[in-house]
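# Fold the following, please.
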Amino acid sequence: MQVVVFTIGDEEFAVETSKVQGINGLMKITKVPKAEKYIKGLINLRGSILSVLDINLLLGMNISDENNNNIIVLELDGEQVGITVDHVEEVMNVEEDMIKRVHEDKNKPFIKGLINLENRILTMIDIDKLLQ
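Prediction:
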């Protein structure tokens, strides 16, 4: 399978490319009054209005979003949403047996496993569970 690798702070994450519709630079995000805290706002992407979510809050990370440089557009249940990330690193091939399952944590059921590479570890995210 192919995954998109991205960073938030000094941590690296991966998400399956089958869920990714596109990767864009950061653009103007229009705030939505009284929206949930994890909703950063709305963007106009080639004529389509998309919600942009703060993945830092969804992952339970206390990291500033000052360094967000990219928006990853995801397809979930027939709907497109964007998540802000610091940087998209690469697209890489990963074998299923490279993903080491972790004990299911009730507080973090969205972690599919860890991918241990030679010089780094990626956290594989089940984006469907994260955005439920």
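# only C-alpha atoms for contact and neighbour calcs from this point on.
Noted.
# my guess is K129 meets P109, correct?
Yes: with contact defined as Cα atoms under 8 Å, K129 counts as touching P109 (6.9 Å).
# For this protein, just list every one of the strands.
Along the chain, counting by DSSP state E, strands occupy 2-8, 11-16, 20-25, 39-45, 48-53, 70-76, 79-85, 87-93, 99-100, 111-116, 121-125.
# which residues touch the residue nearest to N62 when sequence neighbours are not counted?
Using Cα to Cα, 6 or more residues apart in numbering and skipping the chain neighbours, the partner closest in space to N62 is N56 (6.9 Å). N56 makes contact with I8, N62, I63, S64, D65, according to Cα atoms under 8 Å, 6 or more residues apart in numbering.
# Tabulate those in CSV, adding columns for neighbour count and distance to T84.
Below are those laid out as CSV (neighbours: other Cα atoms under 10 Å; distance: Cα to Cα, whole Å):
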residue, neighbour count, distance to T84
I8, 20, 9
N62, 9, 14
I63, 12, 12
S64, 12, 11
D65, 16, 8
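# how about this one, so we can line them up?
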Amino acid sequence: MQLVIFKIREEFFGVEASKVLSINDMMTVTKVPNAPSYIKGLINLRGIIISLFDISILLNLNHNSYDNSTLKDSSIIILDIELEEIGIMVDKVDEVIDIDPNLIKRSIDTKIPFVKGVLELNFKLITVIDINKFVPKDSEVS
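From the prediction side, this is the model:
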């Protein structure tokens, strides 16, 4: 299994490389009125309108979400989630690695449903994200 490793502030995260469509520099974000706080807005990527998620909020990281001063230095990872494209904001894309999926230890924190588990690699603790759980199914939307 290949993982794309990225940083948000000082923490490392990973997503399955098979879900990554592209990695882009920050671009113009159009705000969406009344959107949840974790939706930064919409981006236009080659004519396709994509929702941009601030996953630092979804992951309950103990720091401020992205603001205008940190936004310009961020990157966007475009992901394919069950035939829908979304963007996630990250500070830096670190590397792409091959790992044995058995090295991922299941997370004991069930409060965050997006976390698949953790991986210790090269003295880094990497939180592996289950990216399919970011977008609710039609039946879960009320």
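# Superposed, what's their TM-score?
Overlay of the two chains. TM-score (TM-score structural alignment, normalised by the length of structure 1): 0.92; 131 aligned residues with a Cα RMSD of 1.4 Å.
# Would you mind reformatting the strands of structure 1 (as TSV) and adding columns for distance to V32 of structure 1 while you're at it?
Below are the strands of structure 1 laid out as TSV (distance: least, Cα to Cα, whole Å):
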stretch	distance to V32 of structure 1
strand 2-8	23
strand 11-16	27
strand 20-25	21
strand 39-45	5
strand 48-53	10
strand 70-76	18
strand 79-85	15
strand 87-93	24
strand 99-100	37
strand 111-116	29
strand 121-125	27
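# Nearest to K31 of structure 1, out of those?
Judged by Cα to Cα, the one of those that comes nearest to K31 of structure 1 is strand 39-45, at 4.3 Å.
# how big is the angle separating the closest one from strand 70-76?
Here the directions of strand 39-45 of structure 1 and strand 70-76 differ by 90 degrees (axes from the mean of the first three to the mean of the last three Cα atoms, to 10 degrees).
# which ones are touching the residue nearest the centre of structure 2?
Nearest to the mean C-alpha position of structure 2, by Cα atoms, centre = their mean, lies I88 at 4.4 Å. Counting by Cα under 8 Å, 6+ apart, I88 of structure 2 makes contact with L52, F53, D54, I55, I76, I77, I78, L79.
# Excluding sequence neighbours, find me the nearest residue to the aligned residue in structure 1 for it.
Structural alignment (TM-score structural alignment) places I88 of structure 2 against I83 in structure 1. Closest residue to I83 of structure 1 apart from its sequence neighbours, by Cα to Cα, 6+ apart: L53 at 4.9 Å.
# Contacts only, for the one you found.
Counted by Cα under 8 Å, 6+ apart, L53 of structure 1 has contacts Y38, I39, K40, G41, V81, G82, I83, T84.
# could you dump the residues you listed to CSV with distance to E118 of structure 1?
Shown next, in CSV, are those (distance: Cα to Cα, whole Å):
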residue, distance to E118 of structure 1
Y38, 34
I39, 35
K40, 35
G41, 38
V81, 32
G82, 30
I83, 28
T84, 27
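# Select from those residues the one having the most neighbours.
G82 (28 neighbours; other Cα atoms under 10 Å).
# how far away is that residue from E75 of structure 1?
9 Å (Cα to Cα, to the nearest Å).
# With V15 of structure 1 instead?
In terms of Cα to Cα, V15 of structure 1 sits 12 Å off from E75 of structure 1.
# what's the answer for N119 of structure 1, then?
For N119 of structure 1, the distance to E75 of structure 1 - Cα to Cα - is 31 Å.
# neighbour-wise, which of the two wins?
E75 (17 against 5).
# is it true that that one touches G22?
No: using Cα under 8 Å, E75 of structure 1 is not in contact with G22, being 9.4 Å away.
# Please give the centre-to-centre distance between stretch 62-76 of structure 1 and its chain.
7 Å (Cα atoms, centre = their mean, to the nearest Å).
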